[in-house]
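Novice: Quick one, structure for this:
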Amino acid sequence: MESGAIARRRYVTKASLDHFLRSGAAVSEVFEGNMLAGVVFLTIMRAGVQHLNLNPGPGGPGEDGVYDDAMRRPVSVMSVANFLGLSYETTRRHVSVLIERGYCVRVGARGVMVPASVVRGPLLERLEEASYSATTQFLRTLRRGPDDLLG
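Specialist: Sure, this is the predicted structure:
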C-alpha cells in the first residue's frame, strides 16, 4: 500500500476513534456515568425499528422522524445480550434499571421496547445534541484531512 493511502487510513482511523470516544462520553454523561446502560438502551431503541429502517415503505416515521409505538417491535433481552457480547444477567440488570427509570417498557413476557414518548423526550434530546456536536466535529476533521476526504 502506498504511503499516502496508509496516512489517509490512519488519519481517518484517528478521527473515527475520537468521534467514538466523544460519543461514548456523551452516552455516559446522559446515563449518569453508566455507559453500558446507555449502550443497552441504544441497542434496544435501534433494534426496535431496524425492520422499518431496512425496508422503508408506507407508514414511515412521523413528521418528527419518530416511529409510532404500533410500528416498533419489542426485542428480547437475550438478543440484546448476544448482539453486545454481554452475559444475559448483566444485560437483564441494565434493562431492569432502564425500565425502572421509564426509559424502556416491557412488552409481553420477554420483550422490551423504547416507546416513542421517550424518543421524543429530553433524554434523547440530550443524546441528539451531543451526537450532532460530535459528528459535525468528526466531519470537520475529515474535511481538514489529507485530500479533503469528504470531497
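Novice: Please count neighbours and contacts with C-alpha atoms only from this point.
Specialist: Will do.
Novice: for this structure, longest helix please?
Specialist: helix 3-30 (DSSP state H).
Novice: List the buried residues of it.
Specialist: Using 16 or more other Cα atoms under 10 Å as the test for burial, helix 3-30 gives 8, 11-12, 15-16, 18-20, 22-30.
Novice: cool, and stretch 37-49?
Specialist: Within stretch 37-49, the residues that count as buried by 16+ other Cα under 10 Å are 37-41, 43-45, 47-49.
Novice: show me what contacts the nearest residue to S28 once chain neighbours are set aside?
Specialist: Using Cα to Cα, 6 or more residues apart in numbering and skipping residues adjacent in sequence, the residue nearest S28 is M35, 4.1 Å away. Residues near M35 by Cα atoms under 8 Å, 6 or more residues apart in numbering: 24-25, 27-29.
Novice: mind running it again at 7 Å?
Specialist: 24, 27-28 (Cα atoms under 7 Å, 6 or more residues apart in numbering).
Novice: Over to I99?
Specialist: Applying Cα under 7 Å, 6+ apart to I99 gives the contacts V105.
Novice: Burial check on R144, number of neighbours?
Specialist: 11 (other Cα atoms under 10 Å).
Novice: In stretch 144-151, which residues are buried?
Specialist: Across stretch 144-151, burial judged by 16+ other Cα under 10 Å covers G145.
Novice: Let me fix that, I meant to ask about stretch 110-122.
Specialist: Buried, per 16+ other Cα under 10 Å, within stretch 110-122: 111-116, 119.
Novice: just checking, next helix/strand downstream of the longest helix of the chain?
Specialist: helix 35-47 (DSSP states H and E).
Novice: structure for this one too, so we can compare:
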Amino acid sequence: MNRHHLSLGADYALRMIRVFTDLFDGDMDRALVFIAAAQAGTEHLREQADYVELISGEFFPDEMRRPVSVSALARSLGIPVETTRRHVVKLASTGFAQRTASGGVIVTSEILAREEIRQAGLLNLGAMEALIDGLTRTPANR
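Specialist: Take a look at the predicted model:
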C-alpha cells in the first residue's frame, strides 16, 4: 500500500507542478514562491476555531491576510534569499503578488481571482480529486 500511495502522491505533485509552472512561463521556482507566498498569508488562520466557516467563502478576506518576508519564504522553500527576492520582484511586476511598505509579500484575493489563477486552481482541484479517488480505491490489503 505504501508504494501505491507514494505513486499517487507523486502523480498529484507532478500534475500540480505542471499546472503552476505553466502559469509562470515554465519557471518552477517562481511558481513555488507564488504558492508559498499565497499559503503563508493565510497559514495563521488554520489555528482559529472558526477556520471551517472562514474557508466556506471564495477567498479569505484580505484584512485577515498577513504578509510574509522574503527571508521567511526563502527558508520555507530552502532556496537562497536573493533568488527568492528576484522571484518576488518578478511576481510583483507581473501582478501576481504585492509588496508591502515593510518589504513583505502578500497575495491578495484580487490576485487569486485572476482568470489564469482560477483555471490553475480548477486543474489542481481535478488532480486533488484524482488523488483522493485513488486513495479511497486502494484495497485494504495492498
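Novice: TM-score of the superposed pair?
Specialist: Scored against TM-score structural alignment, normalised by the length of structure 2, the superposed chains reach a TM-score of 0.89; 141 aligned residues with a Cα RMSD of 2.0 Å.
Novice: ok so, going back, distance of whatever residue of structure 2 lines up with the residue nearest to S28 of structure 1 from V19 of structure 2?
Specialist: In structure 2, the residue paired with M35 of structure 1 is M28, using TM-score structural alignment. With the distance defined as Cα to Cα, to the nearest Å, M28 of structure 2 ends up 10 Å from V19 of structure 2.
Novice: same check, this time on A120 of structure 2
Specialist: Computed as Cα to Cα, the A120 of structure 2 to V19 of structure 2 distance reads 6 Å.
Novice: center of structure 1 - which residue?
Specialist: L42 (4.2 Å; Cα atoms, centre = their mean).
Novice: what sits against I55 of structure 2?
Specialist: By Cα under 7 Å, 6+ apart, no residues touch I55 of structure 2.
Novice: cutoff 10 Å now
Specialist: Residues in contact with I55 of structure 2 (Cα atoms under 10 Å, 6 or more residues apart in numbering) are 45-46, 61.
Novice: can you give me the helices in structure 2?
Specialist: Remark: helices assigned in structure 2 by DSSP H are 2-23, 28-40, 51-54, 70-77, 81-93, 109-112, 115-136.
Novice: Just tell me which of the ones you listed ends up closest to R99 of structure 2.
Specialist: Comparison of the helices of structure 2 against R99 of structure 2 by Cα to Cα identifies helix 81-93 as nearest, at 6.8 Å.
Novice: what stretch of structure 1 does that closest one fall on?
Specialist: Under TM-score structural alignment, the match for helix 81-93 of structure 2 is residues 88-100.
Novice: So which bits of that stretch are buried?
Specialist: For stretch 88-100 of structure 1, using 16+ other Cα under 10 Å, the buried residues are 91-92, 94-96, 98-99.
Novice: Then stretch 51-63 of structure 1?
Specialist: Using 16+ other Cα under 10 Å as the test for burial, stretch 51-63 of structure 1 gives L52.
Novice: Check the separation of the first and last residues in it.
Specialist: Length of stretch 51-63 of structure 1, first residue to last, Cα to Cα: 19 Å.
Novice: hang on, the earlier thing: roughly how far does the residue nearest to S28 of structure 1 sit from L149 of structure 1?
Specialist: Counting by Cα to Cα, the gap from M35 of structure 1 to L149 of structure 1 is 31 Å.
Novice: Format the buried residues of stretch 110-122 of structure 1 as JSON lines; extra columns: distance to P58 of structure 1.
Specialist: Shown next, in JSON lines, are the buried residues of stretch 110-122 of structure 1 (distance: Cα to Cα, whole Å):
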{"residue": "G111", "distance to P58 of structure 1": "25"}
{"residue": "V112", "distance to P58 of structure 1": "24"}
{"residue": "M113", "distance to P58 of structure 1": "22"}
{"residue": "V114", "distance to P58 of structure 1": "22"}
{"residue": "P115", "distance to P58 of structure 1": "20"}
{"residue": "A116", "distance to P58 of structure 1": "18"}
{"residue": "V119", "distance to P58 of structure 1": "21"}
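Novice: Among those, which one sits closest to R73 of structure 1?
Specialist: Within these, the smallest distance to R73 of structure 1 is 7.0 Å, found for M113 (Cα to Cα).
Novice: For the closest one, give me its contacts.
Specialist: Contacts for M113 of structure 1 were tallied using Cα under 10 Å, 6+ apart; they are 41, 44-49, 69, 72-76, 99, 103-107.
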